[in-house]
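> this one's structure only:
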């Protein structure tokens, strides 16, 4: 992709209101093995992300300065920030979800369910209530590339919820082949979950499912929200208008809240994940295979 080619595919005229037509995709940094788990810390103007096979977590500024934040990272994958500003991470190596406290120490949030080790926590999000949700596919124990080879102890690949008051871990969704990216709607009434099972089984549909929740996090309904037509869905984010931005093999796919695909931002590497960031919060920061990219948009994160 050269500097004069458009990175946009317009599928619906409404997409034009969400993009900056003169903005171009910019590669901020490259040379990594497999980038994942971007999370923006606005108070420091830093992006943190995982380089999973290299067993490290990186720090990046928008002027392209990159440094190592944590190595070894226990093969960290997905990352987020809780409402107290603390880093919450999924770690393949320890098969756990941890929180980095403000003093730099790490607290284990979850590493087992019903007395058995988790598979390999993949993505994580935190509700305004403090409840922590995470997906638990088996990618991190399938080989020694992104963790340590092991037999799964869990009978399913679940989406779990950690109760904010008791710390109890509960399996909320149990019927995915490989649950992956997670995102909440702006009002937290809908949980979006990516199905990435087609990575190892072509018969698994590459879909994003939408789960309506009640105030206690109980599931009221389950519907297929959208289908990814290139590759599979991985990391996702929702903007303040309710549009969902999902990773795919050809870039970022943007969906209206009704599930209509509005358009794509085309990226020259397979995209794993994304987040909103920048000084004004209107930059898409994209982890894609060996690189991190950014592009200005007319959207900001829902949280």
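Received it, and whenever you're ready, just let me know what you need. Since the structure is predicted, the reported quantities are computational estimates derived from the model, not experimental observations.
> make it CA atoms for all contacts and neighbour counts henceforth
Fine.
> which element is residue 6 on?
Assigned by DSSP states H and E, residue 6 belongs to neither a helix nor a strand.
> list the contacts for the spatially closest residue to it that is not a sequence neighbour?
Excluding the flanking residues, the one nearest residue 6 by C-alpha to C-alpha, 6 or more residues apart in numbering is residue 24, at 7.2 Å. Taking C-alpha atoms under 8 Å, 6 or more residues apart in numbering, we find residue 24 in contact with 3, 6, 7, 295, 296.
> Below is structure B, check it against A:
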């Protein structure tokens, strides 16, 4: 049985403990064409995110909205490594980069087995320092979010070891997109948003990480309406996913717990704020946030 308020819906009663009735959904900024890739910098009390078609990375903080980098090589997803440096997926250059503390750019990956990557999309860093990223074809199917080009590789999930060795670790998905580890890193979740211009498959897969590499992939959850794009986990292992109608909260066993309604299609999200209890949401043309009774678990 579900219950709802103006900005959320409770499907599982437990979700009622996750939302705060007096903490509204807020629109923080607008005017983007496709906002994506939010990442929180707690040491600087700011959020970075991409406006992909406008080729810029924006910064939201106490001083409002400013431009962090433009041009930005049509950057999409971001995270931070274990040293706190910015890791970025770039559609325009078809690579994953690291921004060093002095502002210089280091290339993490731009090819595999002598062939160019497609358009790296989202990225996470595991506790051993390895960088994991998805490489669908969305950034090369048109000139809207990058440069139209032919794919040289299948759409895969990659792991880059701390020594720079790159390996394709999941190669049988249509178009891997958002990804997240469970808090103990025993599971890797990957959203499959399907090939461009084709609807299926669209679901979240769960992979067993017992061997240190993803195995035994199975369907974890299917978002309705819409599909999962960006995903994050909280400190109890619940998965928070983008959806057409907002953000969905999914329990570790795969059942829907509740929804946060957003008036635009949501692309991605991340936890931040002083206690990592504020959920930042990128949604088509706007940036939103809501304070929850829940803390994010995934680094950063």
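All right, it came through fine. Please read these numbers as outputs of a predicted model, since none were measured by experiment.
> picking that back up, of the contacts of residue 24 of the first structure, which are reproduced in the second structure?
Mapped onto the second structure and checked by both residues aligned by TM-score structural alignment, their matches' C-alpha atoms under 8 Å, the contacts of residue 24 of the first structure keep the contacts 7, 295, 296.
> now the end-to-end length of stretch 292-303 of the first structure.
22 Å (C-alpha to C-alpha, to the nearest Å).
> now swap in stretch 76-91 of the first structure and tell me
Note: stretch 76-91 of the first structure ends 4 Å apart using C-alpha to C-alpha.
> which residues are in contact with that stretch?
36-39, 49-52, 55-57, 73-75, 92-93, 96-102, 120-126, 128, 130.
> Looking for the alignment partner of residue 186 of the second structure in the first structure.
Superposed on the first structure with TM-score structural alignment, residue 186 of the second structure falls opposite residue 189.
> Just give the number of residues close to the residue nearest to its match when sequence neighbours are not counted.
Of all residues not flanking residue 189 of the first structure in the chain, residue 213 sits nearest, at 5.2 Å (C-alpha to C-alpha, 6+ apart). The number of residues packed around residue 213 of the first structure, counting by other C-alpha atoms under 10 Å, is 16.
> cool, and residue 114 of the second structure?
9.
> Trace it over to the first structure, please.
Aligned partner of residue 114 of the second structure by TM-score structural alignment: residue 115.
> try residue 267 of the second structure
Using TM-score structural alignment, residue 267 of the second structure sits opposite residue 272 in the first structure.
> now that match: how far from residue 167 of the first structure?
Counting by C-alpha to C-alpha, the gap from residue 272 of the first structure to residue 167 of the first structure is 29 Å.
> Settle it for me: which of these two has more neighbours?
residue 272 (26 against 13).
> after the helix or strand where the more buried one lies, next one along is what?
Secondary structure from DSSP H and E places residue 272 of the first structure in strand 271-277. Going down the chain from strand 271-277 of the first structure, the next helix or strand is strand 283-288, by DSSP H and E.
> State the span of the second structure onto which that following strand is aligned.
Under TM-score structural alignment, the match for strand 283-288 of the first structure is residues 278-283.
> quick one: that stretch to the first structure mean distance?
Here the mean offset of stretch 278-283 of the second structure against the first structure after fitting is 0.3 Å, by mean C-alpha distance after the TM-score superposition for the first structure.
> okay, stretch 53-60 of the first structure sits on what stretch of the second structure?
The aligned range for stretch 53-60 of the first structure is 53-60, by TM-score structural alignment.
> Show residues contacting the matching stretch.
Under C-alpha under 8 Å, 6+ apart, the answer for stretch 53-60 of the second structure is 32-34, 46-51, 65-75, 144-146.
> one more time with 10 Å
Here stretch 53-60 of the second structure makes contact (C-alpha atoms under 10 Å, 6 or more residues apart in numbering) with 28-29, 32-40, 45-51, 65-76, 90-92, 143-146, 287.
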